[in-house]
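Engineer: Predicted structure and sequence below. I'll ask about it afterward.
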Amino acid sequence: MTQSKKTFIIAEAGVNHNGSIKLAHELVDAAISAGADAVKFQSFIASAIVTADASKAEYQIANTGSSESQLKMLQSLELSQQQQRELYEYCKSRGIQFLSTPFDSASLEF
């Protein structure tokens, strides 16, 4: 092997912003500091992927307790389309590629 190609590194931010655009910006900055080429979030509308009576998974209960439903928990982690646009622009201004995994049809079309 004589050719050397740079590995493309994607930092997985997921929903670790906890629904906060400020924290999402901090995750972008951390990805840049770590040398990532892209940072990936998750796009979803909670009510489109979870029913109101859906139970939380065991790991979700362990991490967030059982007082709120899975729907309420996921709603607290949503970023609106406007927030996602802002996050995209923030990534662009900082020189890192924005990626997002869509979990429903509307998020895919966005």
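Structural biologist: Noted; the coordinates are in hand. Keep in mind that this is a model prediction, so the values were computed, not measured.

Engineer: okay, CA-based contacts and neighbour counts for the rest of this
Structural biologist: Noted.

Engineer: So which residues of this structure form strands?
Structural biologist: 10-14, 38-43, 97-102 (DSSP state E).

Engineer: For residue 74, find the nearest of these.
Structural biologist: Nearest to residue 74 among those is strand 38-43; the distance by CA to CA comes to 11.0 Å.

Engineer: which other helices and strands contact the closest one?
Structural biologist: The contact analysis (3 or more CA pairs under 8 Å, 6 or more residues apart in numbering; DSSP states H and E) places strand 38-43 against strand 10-14, helix 21-33, strand 97-102.

Engineer: before we go on, here's another structure to hold up against the first:
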Amino acid sequence: MLPLFRAGDTALVSSSRLRRGDCAVYRAGGRALLHRVAGFAGGRAVLRDDGWELPPHAVHPRQILGRVVSRNPLKSGLAGYAWFLSRGLLKWLRKTRPRGTEPDRS
């Protein structure tokens, strides 16, 4: 996925729905790989690398781990670390809030 991703880069991955143009992380041959979504056909995602060195290939949805939402989120130092922790904390708080209770927004 050069030039967007280089060896040693980290990626924050979300399990949200894939769209054309997203970078998808998927499993193939026991490895996690990263390619761009070129489209969808026959219930599969059609992926290709950014360098166009490999032909497009279809991947079954069970192979897909998620889509990349951020590249190198922790390289920005303390701000990146705080952002990473706050996302996890917010998700946890949303899960633990009792149903039917909404915060007072007035």
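Structural biologist: Sure, I can see it. Given the structure is predicted, the values throughout are model-derived calculations rather than measurements.

Engineer: After superposition, what's the TM-score here?
Structural biologist: Comparison of the two superposed chains (TM-score structural alignment, normalised by the length of the second structure) gives a TM-score of 0.23, and 57 aligned residues with a CA RMSD of 5.6 Å.

Engineer: picking up where we left off before, and among the strands of the first structure, the most buried is which?
Structural biologist: strand 38-43 (a mean of 21; mean count of other CA atoms under 10 Å).

Engineer: just to revisit the earlier point, with distance to residue 81 of the first structure as added columns, please give the strands of the first structure in TSV.
Structural biologist: Converted to TSV, the strands of the first structure look like this (distance: least, CA to CA, whole Å):
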stretch	distance to residue 81 of the first structure
strand 10-14	15
strand 38-43	9
strand 97-102	12
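
Engineer: Between those strands, which one is closest to residue 89 of the first structure.
Structural biologist: Comparing the strands of the first structure under CA to CA, the one sitting nearest is strand 97-102, at 8.7 Å.

Engineer: The second structure: helices as residue ranges?
Structural biologist: 78-96 (DSSP state H).

Engineer: re the thing from before, among the strands of the first structure, which is nearest residue 60 of the first structure?
Structural biologist: Closest among these, using CA to CA: strand 10-14, at 14.8 Å.
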